[in-house]
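# No sequence on hand, only this structure:
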């Protein structure tokens, strides 16, 4: 539905201030925490928070608490968001202020990625041990097998494969399997594990979940296992994963329900403290997937983590036309 002239003026008024326009340009790149925006903008938290409040009231950004942190992201798919996108597209890419902001954001990202890389390198050899502190892996794996179905799968892709457990769990049901990860230490462990399992149809590559470079709709099973909570833009990673799902194929997302264990952020590089069902369902639907379902596995002890397994299917052209 189109906006009224009065609504358009309100949107433009909210965006029409230098700091708020800079914030919108940054959030167009990825969702960010308040303190990260303060670092990039070099402004105080109260000042940045006031600007964010005005943008949220105008329906341009979405605020969502995540444990002790608060994140913001652009609201897309609405007339106000489309108007802001058009305004940002008109700005000279060489604008010095926005270029400086982009460079500072890149520095924040690089710092975040360096810390994560050091963490993964330090803990790669005992990755399964760390995971087992929080959830019953046997129960999770049984639920993953049930959600994936019996196969056989023509091609399986495991994004952020880590130590390769999903390859050894699901690979026997796949004609071909591919695992991607950015950590060479993790890939080395995965190669050893896959070789010990005798899975000669499994390939391991160094690759980025945000830009895999793989052909679209090329796998009938795509798995993202305990990866999204580490990422700066989980929605973008999910879109790339969904892009790889063939018609009739399935995407499995395994991650945590919302929780308040801040030490996972402080000590284990978790960026997001879980995902709500509404948030995940929206992302999956926006990525063109259907038949969305979720299985919840409670923690093995009080104060632990609830694991959720989301599954969704890419409908065939016939199903889409029938709908």
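Nice, I can see it. These numbers were taken from a predicted model, which means no experiment stands behind them.
# switch to C-alpha atoms for all contacts and neighbour counts from now on
OK.
# show me where this protein has helices.
Using DSSP state H, the helices found in the chain span residues 5-15, 18-27, 34-41, 45-57, 79-89, 96-123, 127-132, 137-148, 165-170, 184-196, 234-243, 263-268, 277-286, 317-322.
# Please work out how many residues are found near residue 300.
14 (other C-alpha atoms under 10 Å).
# Run through the residues that contact it.
The neighbourhood of residue 300, defined by C-alpha atoms under 8 Å, 6 or more residues apart in numbering, consists of 134-136.
# Residue 177: which of the helices of the chain is closest?
Of all those, helix 165-170 sits nearest to residue 177, with 7.1 Å by C-alpha to C-alpha.
# what's the span of stretch 170-179, first residue to last?
End-to-end span of stretch 170-179 (C-alpha to C-alpha, to the nearest Å): 11 Å.
# Now do it: distance to the chain's middle.
Its chain's average C-alpha position is 23 Å from that of stretch 170-179, according to C-alpha atoms, centre = their mean, to the nearest Å.
# One more: stretch 130-145?
Its chain's C-alpha centre and that of stretch 130-145 lie 20 Å apart, by C-alpha atoms, centre = their mean.
# start to end distance for that stretch?
Note: stretch 130-145 ends 22 Å apart using C-alpha to C-alpha.
# Pull the residues that contact that stretch.
Outside stretch 130-145, the residues within contact range by C-alpha under 8 Å, 6+ apart are 169-170, 295, 297, 299-300, 304-307, 309.
# Tell me the buried residues within the residues you listed.
Burial by neighbour count, judged by 16 or more other C-alpha atoms under 10 Å, picks out 170, 297, 305-307, 309 from those.
# got another, please set it beside the one above:
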């Protein structure tokens, strides 16, 4: 239960027209200040001031991305509970709310168009890589299966890219955070989550090689096709380990050892696959067990890639 002073502060922060409109918009997913100024047709200083009041009261949370910041509803606490209660009572038929939703849709459509332009530039290399290994649907089903039907409180997706894993696993978490170092990829991920109506996930700009443990503790950390970009995958895994709750798990998808040297020279792969022995060594150093291994060989024989899935579980 909250103290009277806390409740009064929350009510003062939420009890204003623009701030209530902001809460309703953020219920549909994260937005930057720039997005919100376009939607509300208000100045940047005015919108920023309203957002600061909401953040100070604990109704929304702010995630900085360099010179930018993204805002979303607070995931927990008294402010989160009050925010949800208010949003449930907003009439979507209200003329002002309808205009906000129409402008929000236009902003997101523009972001999707920018994302499409980005993918057009990289489509050639992505399409080539897809021909070298099994269809992604089989691997995605295996990742979902590794969670064994559980619904976890917090899932963290490191190197989230386009947010595909957050989409695939949406039914398996109550809250999720995706982290990536590419603004272009995160723009795609935000558009994906918005289109799929996945409001319990957010994405953040960040260096997954230098993680802040405060973003956890997580029940599950997913690392999908990321480790081969690191010279020292063991160090990367140790960073992920710090994010886990006791008894937590890390689900990893990557390539088995191969000899396709052009992936190193032309596609920035630092490691030509990871072996079971290596994974067991890294897991042991972190006091974790490799309790699930699955392999997905390519139909292309020696010219293709074998995709591996490993599940590491905390044994402390």
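Here it is on my side, so go on. Owing to the predicted nature of the structure, the values given are computational and were not obtained by experimental measurement.
# Go through structure 2 and flag its longest strand.
For structure 2, the strand that runs over the most residues, judged by DSSP state E, is strand 244-255.
# returning to that earlier point: could I get the helices of structure 1 as TSV with distance to residue 256 of structure 1?
What follows is those, written out as TSV (distance: least, C-alpha to C-alpha, whole Å):
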stretch	distance to residue 256 of structure 1
helix 5-15	35
helix 18-27	24
helix 34-41	23
helix 45-57	27
helix 79-89	29
helix 96-123	18
helix 127-132	12
helix 137-148	11
helix 165-170	17
helix 184-196	21
helix 234-243	13
helix 263-268	12
helix 277-286	10
helix 317-322	31
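# So for residue 210 of structure 1, which of those helices sits nearest?
Of all these, helix 234-243 sits nearest to residue 210 of structure 1, with 5.0 Å by C-alpha to C-alpha.
# mean distance, that closest one to its aligned residues in structure 2?
Aligned to structure 2 and superposed, helix 234-243 of structure 1 gives a mean residue distance of 1.0 Å (mean C-alpha distance after the TM-score superposition for structure 1).
# what are the ranges of the strands in structure 2?
Under DSSP E, structure 2 gives strands at 31-32, 60-65, 68-73, 152-158, 173-180, 201-205, 218-224, 244-255, 288-296, 307-314.
# closest to residue 44 of structure 2 out of these?
strand 31-32 (10.7 Å).
# can you name the residues of structure 1 that that closest one overlays?
Against structure 1, there is no aligned range for strand 31-32 of structure 2 (TM-score structural alignment).
# In terms of secondary structure, what does that strand contact?
Using 3 or more C-alpha pairs under 8 Å, 6 or more residues apart in numbering; DSSP states H and E, the elements in contact with strand 31-32 of structure 2 are strand 68-73.
# What is the corresponding segment of structure 1 for the strand it packs on?
So strand 68-73 of structure 2 sits over no part of structure 1, by TM-score structural alignment.
# Same check on stretch 87-103 of structure 2?
Residue span in structure 1 matched to stretch 87-103 of structure 2, by TM-score structural alignment: none.
# ends of that stretch, how far apart?
For stretch 87-103 of structure 2, the separation between the terminal residues is 18 Å (C-alpha to C-alpha).
# Stretch 212-226 of structure 1 too?
18 Å.
# for the nearest residue to residue 62 of structure 2 once chain neighbours are set aside, what are its contacts?
Among residues not flanking residue 62 of structure 2 along the chain, residue 71 sits closest, at 4.7 Å (C-alpha to C-alpha, 6 or more residues apart in numbering). Residue 71 of structure 2 makes contact with 26, 30-33, 60-63, according to C-alpha under 8 Å, 6+ apart.
# 10 Å instead?
Taking C-alpha atoms under 10 Å, 6 or more residues apart in numbering, we find residue 71 of structure 2 in contact with 22-23, 26, 29-33, 36, 51, 55, 60-64, 202.
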